[in-house]
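Visitor: Give the three-dimensional model of this entry:
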Amino acid sequence: MNAISDVAGNAGGRERARIRAQAFSGSTSGLAPGNVQANLVILPKALAHDFLRFAQANPKPCPILAVSEAGDPHFPVLGADLDIRTDLPRYRVWRNGELIAEPTEIRDIWRDDLVSFAIGCSFSFEEALIEDGIEVRHIARGCNVPMYRTNIACVPAGIFQGPLVVSMRPLKPKDAIRAVQITSRFPSVHGAPVHLGFPASIGIPDITKPDYGDAVPIAADEMPVFWACGVTPQAVIAQAKPAFCITHAPGAMLITDLRNTSLAAL
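Guide: A predicted model of the protein is given here:
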């Protein structure tokens, strides 16, 4: 039995098989409902300890779900058949802090010294918001979540320092209050929002022009609600300029076999 048929009984495995076959390369928001999704950072072993310290010092944007052994492209704890080199819709390759490529697989540049970090993603708590009757605008419109660099500095560690990145969902005030309550239960996927309303006060000059993802409309009776985002390491990498790094492309996440309910703290 091959790897694809082995995982045919679970949604995460089915989506990974589709991605591995190069049949999908878009945003994973809304795919495999109920399954945990993850951001990805891959660094040489020489930088892995400093990045782990950075993540531990900044748990809101960088909640660690799993760390691989050096050179091992698999995450058995996240999926038995999972291959980090092929199972994301799109990757980003960085050299000296510059984005140089966005391939759909990374087998040809994989190295034996690379350590992979799977980081919690806010796509995982969206299921709970939707189940509570709260509209998630980017899912409703079939686009990527808007993400913004802020003027909030992360706690530095080693070479890693830079700005917090946030994702935004427009909500009515009553839904924003409920969203705080719901997402507080999921600290492993960013937890409660870090800011509500007033984007300029966190360094966002124009809410209609996200730094990553797609703009979504905000109605007159809604406010922007901001969560810490797992794209933060990419803003940090651009500033820290490590010689080599691989990440996910914003919105193109790793779909795991873990269930969102397993991450609920309450």
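
Visitor: rest of the way, CA atoms for contacts and neighbours
Guide: Fine.

Visitor: For the stretch 1-150 of the chain, which segments count as strands?
Guide: For the stretch 1-150 of the chain, the strands defined by DSSP state E, counting those that start in this stretch cover 35-44, 64-67, 91-95, 98-101, 114-120, 147-153.

Visitor: who wins for proximity to S201 among those strands?
Guide: Closest to S201 of the strands of the stretch 1-150 of the chain is strand 147-153 (Cα to Cα; 8.5 Å).

Visitor: ok, and what's touching the closest one?
Guide: Residues outside strand 147-153 that contact it (Cα atoms under 8 Å, 6 or more residues apart in numbering): 161-168, 202-204, 210-214, 229, 232, 235.

Visitor: Return the subset of the residues you listed lying in helices.
Guide: Judged by DSSP state H, the contacts of strand 147-153 include 232, 235 as members of helices.

Visitor: Emit the PyMOL select command for whichever of the contacts of strand 147-153 are buried.
Guide: Of the contacts of strand 147-153, the buried ones can be selected in PyMOL as follows, counting by 16 or more other Cα atoms under 10 Å:
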select buried, resi 161+162+163+164+165+166+167+168+202+204+210+211+212+213+229+232+235
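
Visitor: ok, back up a step: save the strands of the stretch 1-150 of the chain as TSV, and put in distance to N58 and mean neighbour count too.
Guide: Shown next, in TSV, are those (distance: least, Cα to Cα, whole Å; neighbours: other Cα atoms under 10 Å):
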stretch	distance to N58	mean neighbour count
strand 35-44	15	26
strand 64-67	10	18
strand 91-95	22	21
strand 98-101	23	14
strand 114-120	12	26
strand 147-153	10	20
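
Visitor: Dump those to TSV, plus distance to E135.
Guide: Below are the strands of the stretch 1-150 of the chain laid out as TSV (distance: least, Cα to Cα, whole Å):
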stretch	distance to E135
strand 35-44	19
strand 64-67	27
strand 91-95	28
strand 98-101	33
strand 114-120	21
strand 147-153	18
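
Visitor: and of these, who's closest to F24?
Guide: Evaluated over the strands of the stretch 1-150 of the chain, closeness to F24 peaks at strand 91-95, with 12.9 Å, by Cα to Cα.

Visitor: Next, the angle strand 35-44 makes with the closest one.
Guide: Angle of strand 91-95 versus strand 35-44, following axes from the mean of the first three to the mean of the last three Cα atoms, to 10 degrees, is 20 degrees.

Visitor: before we go on, could you also do this sequence so I can check it against the first one:
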Amino acid sequence: MRLQNSDLPALRADIRAGRYRSHTAGLGAGYLQTNLVILPEAYALDFMRFCQRNPKPCPLVGVSDTGDPMMRTLGHDIDIRTDVPAYNVYRDGSLEGSVTDISDLWTDDMVAFALGCSFTFEDALARAGIAVWHVEHDTTVPMFRSNIQTVASGPFSGRMVVSMRAIPEDRVDDAAAISRRFPLAHGAPVHAGDPSELGISDITRPDWGDPAPVGPGTVPVFWACGVTPQVALEAAAPRLCITHKPGHMLITDIPDTAEVPVLAPTPGNQ
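Guide: Purely as a prediction, here's the structure:
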């Protein structure tokens, strides 16, 4: 089942009800998609510093109040426990498994962080005539651990994760210029060309997501990726933390052209 882009409340309602559990590439055109990290409050300040020190892979766009699952600055009636198609659950730094609802895992000491996602600029690429293979073929973007080290904060550290899209060689500069307009969605690429320069030995075997071909006349282009915190969480090893399942994002009410995510307060959201 693929969802339509036009009605965000209906889209999120289908996700909340469990009627849609797949990746969100190509959905919510014109609106910011975000990655997700949920941590005990004891880790929150160090993680916020990690995002501040690594804004390229971790563009912080929203933070919940402690114990409050409603993402009040990112949209109206967004419940972080139910409004993401799939979640990864980590215990002591190891992936325990994936679930589609975390209501029974949520506790009063949890803080949710929303980080911008590169899915946001893919609609702009498509409008400019730059095809995105994984969107056209209904797969998840390939993601790789790179050799780029992040700046550590407290227990959080590790290598940057990058996502890859094969871009026609005569449109690489265009793709860079377009994505640069979306700083909350990782902005411009971090590398274009030889994957080995990023420490990637086999472009056909991503660490997350699905393989995507790099055909003749195309160039592999790499963007910083919001799965980077999942690598940092392995190092920090909190007793429990929750992230989105790679490729399965929160779709917000924030226009994708926004430089700062701000929503006007509404009754009950002040």
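
Visitor: start and end residues in structure 1 for stretch 153-171 of structure 2, please.
Guide: Using TM-score structural alignment, stretch 153-171 of structure 2 corresponds to residues 157-175 of structure 1.

Visitor: show me what contacts the equivalent of I251 of structure 2 over in structure 1?
Guide: Using TM-score structural alignment as the criterion, I251 of structure 2 maps onto I255 of structure 1. Going by Cα under 8 Å, 6+ apart, I255 of structure 1 touches 12, 15-16, 28, 32, 35-38, 88.

Visitor: Which of the helices or strands spans I255 of structure 1?
Guide: Here I255 of structure 1 sits within strand 254-259, counting by DSSP states H and E.

Visitor: With structure 2 overlaid, how far apart is that strand on average?
Guide: Following superposition, strand 254-259 of structure 1 is found to deviate from structure 2 by 0.9 Å on average (mean Cα distance after the TM-score superposition for structure 1).

Visitor: Quick one: distance of that strand to the chain centre.
Guide: 12 Å (Cα atoms, centre = their mean, to the nearest Å).

Visitor: again, but for stretch 107-116 of structure 1
Guide: On Cα atoms, centre = their mean, the centre of stretch 107-116 of structure 1 falls 20 Å from the chain's centre.

Visitor: and if you look at stretch 181-193 of structure 1?
Guide: With Cα atoms, centre = their mean, you get 14 Å for stretch 181-193 of structure 1.

Visitor: Stretch 46-63 of structure 1 too?
Guide: 14 Å.

Visitor: Can you state the residues of structure 2 onto which that stretch aligns?
Guide: Using TM-score structural alignment, the residues of structure 2 aligned to stretch 46-63 of structure 1 are 42-59.

Visitor: And for that stretch, what's in contact with it?
Guide: 60, 111, 115-116, 150-157, 160-161, 183-187, 224-229, 238.

Visitor: hang on, the earlier thing: between its first and last residues, what's the separation in the match of stretch 153-171 of structure 2?
Guide: One end of stretch 157-175 of structure 1 sits 36 Å from the other (Cα to Cα, to the nearest Å).

Visitor: Show me the helices in the stretch 1-150 of structure 1, by range?
Guide: 3-6, 11-20, 45-57, 123-131, 137-141 (DSSP state H, counting those that start in this stretch).

Visitor: R178 of structure 1 - how many residues pack around it?
Guide: R178 of structure 1: 16 surrounding residues under other Cα atoms under 10 Å.

Visitor: Compute the distance between it and P250 of structure 1, please.
Guide: Taking Cα to Cα, one finds R178 of structure 1 at 26 Å from P250 of structure 1.

Visitor: List the contacts of whatever residue of structure 2 lines up with I139 of structure 1.
Guide: Correspondence of I139 of structure 1 to structure 2, assessed by TM-score structural alignment: V135. V135 of structure 2 is in contact with 25-26, counting by Cα under 8 Å, 6+ apart.

Visitor: Quick check: V135 of structure 2 vs P246 of structure 2, distance?
Guide: 15 Å.

Visitor: From the contacts of stretch 42-59 of structure 2, which land in strands?
Guide: The strands, defined by DSSP state E, take in 60, 111, 115-116, 160-161, 224 from these.

Visitor: which of those residues lies closest to S179 of structure 2?
Guide: Closest to S179 of structure 2, out of all of those and judged by Cα to Cα, is A224, at 11.4 Å.

Visitor: Which position in structure 1 pairs with the closest one?
Guide: Taking TM-score structural alignment, A224 of structure 2 has A228 as its aligned residue in structure 1.

Visitor: For its match, which residues are in contact?
Guide: By Cα under 8 Å, 6+ apart, the contact list for A228 of structure 1 reads 60-61, 164-167, 190, 193-194.

Visitor: Go through the match of stretch 46-63 of structure 1 and flag the buried ones.
Guide: 43-44, 46-51, 53-59.

Visitor: before we move on, what about stretch 61-74 of structure 2?
Guide: By 16+ other Cα under 10 Å, the buried positions in stretch 61-74 of structure 2 come out as 61-64, 66, 68-74.

Visitor: picking that back up, right, and the helices of the stretch 1-150 of structure 1 - which one's nearest L82 of structure 1?
Guide: Comparing those by Cα to Cα, helix 11-20 comes nearest, at 7.7 Å.
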